[in-house]
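> Fold the following, please.
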Amino acid sequence: MTKPKIYTMSFAKVYPLYIAKAERKGRTKAEVDTIICWLTGHSPEELQERVEKQIDIENFFAEAPELHPSRSLIKGVICGVRVEDIEEETMKNIRYLDKLVDELAKGKAMEKILRCSS
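You can find the predicted model right below:
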């Protein structure tokens, strides 16, 4: 079985698309970075380094310092697929990030996006 094409795509290629989606809806690059760092455990500096090195998406998630334990609280449909039903871990993490950026673009409060308890 071959890997999905997105796994070999450079994270540097999709990163500006996440930012553009957020900015079109009045959100910021800093908010996108906060979401990515929350999900992956990368520091802002590590995130920038990975973008500059053009690391592929599969390795971006494989080398994440610590995937956030609350990521399993991310629910819903993205790209026509329910994220909680995705079994393959790398694809699930990619879709988690897609869903978080989508929530940001839809105006959801950052505390809710990052699954902060009240």
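
> can we go C-alpha only for contacts and neighbour counts from here?
OK.

> ok, how many other residues are close to residue 61?
23 (other C-alpha atoms under 10 Å).

> who's in contact with the helix or strand harbouring it?
Under the criterion of DSSP states H and E, residue 61 resides in helix 57-62. Defining contact as C-alpha atoms under 8 Å, 6 or more residues apart in numbering, one finds that helix 57-62 is touched by 6-11, 40, 50, 90, 93.

> next up, for comparison:
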Amino acid sequence: MNDTSHHDERIAKMTFASVYPHYLTKVEKKGRTKDELHQVIMWLTGYDEKKLQELIEKKVPFEQFFKSADLNLNAQLITGVICGYRVEDIQNPLTQQVRYLDKLVDELAKGRKMEKILRVS
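Here you go, the predicted structure:
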């Protein structure tokens, strides 16, 4: 991957709360629910509903959002292309985690079964 330090810095400072409505709109347009979106986010981060709402209200940047997350051990099974980059090849850990989330939201919006999205065998 090319040097993306500027891009990585932008992602770190971007707030989860600013992106969340776009995630919600994307999945709802495709017939999925807010509960399903939250299930995906909570699977990846280890947050519960209360903590997720708190982080949205506090408008925490992605850097803080993922710093306090307990990333699912199966997150490394998330592969594929998102925003033109192979998720598994992204070098910056924070950028990779944000792209993991983007990829999960895409899979949800595309109608993929929840068991596959959550990497359940």
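
> Leaving aside the residues adjacent along the chain, what's closest to residue 12 of the second structure?
residue 63 (4.6 Å; C-alpha to C-alpha, 6 or more residues apart in numbering).

> Please name the residues that touch the residue mapped onto residue 79 of the first structure from the second structure.
Alignment note (TM-score structural alignment): residue 79 of the first structure maps to residue 83 of the second structure. Listed by C-alpha under 8 Å, 6+ apart, the contact set of residue 83 of the second structure is empty.

> about what we covered before: export the contacts of helix 57-62 of the first structure to JSON lines and tack on secondary structure and distance to residue 112 of the first structure?
JSON lines is the format used below for these (DSSP: H, G, I helix; E, B strand; the rest coil; distance: C-alpha to C-alpha, whole Å):
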{"residue": "6", "secondary structure": "helix", "distance to residue 112 of the first structure": "28"}
{"residue": "7", "secondary structure": "helix", "distance to residue 112 of the first structure": "28"}
{"residue": "8", "secondary structure": "helix", "distance to residue 112 of the first structure": "31"}
{"residue": "9", "secondary structure": "coil", "distance to residue 112 of the first structure": "29"}
{"residue": "10", "secondary structure": "strand", "distance to residue 112 of the first structure": "29"}
{"residue": "11", "secondary structure": "helix", "distance to residue 112 of the first structure": "25"}
{"residue": "40", "secondary structure": "helix", "distance to residue 112 of the first structure": "17"}
{"residue": "50", "secondary structure": "helix", "distance to residue 112 of the first structure": "27"}
{"residue": "90", "secondary structure": "helix", "distance to residue 112 of the first structure": "23"}
{"residue": "93", "secondary structure": "helix", "distance to residue 112 of the first structure": "18"}
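
> Thanks again, I'm all set now.
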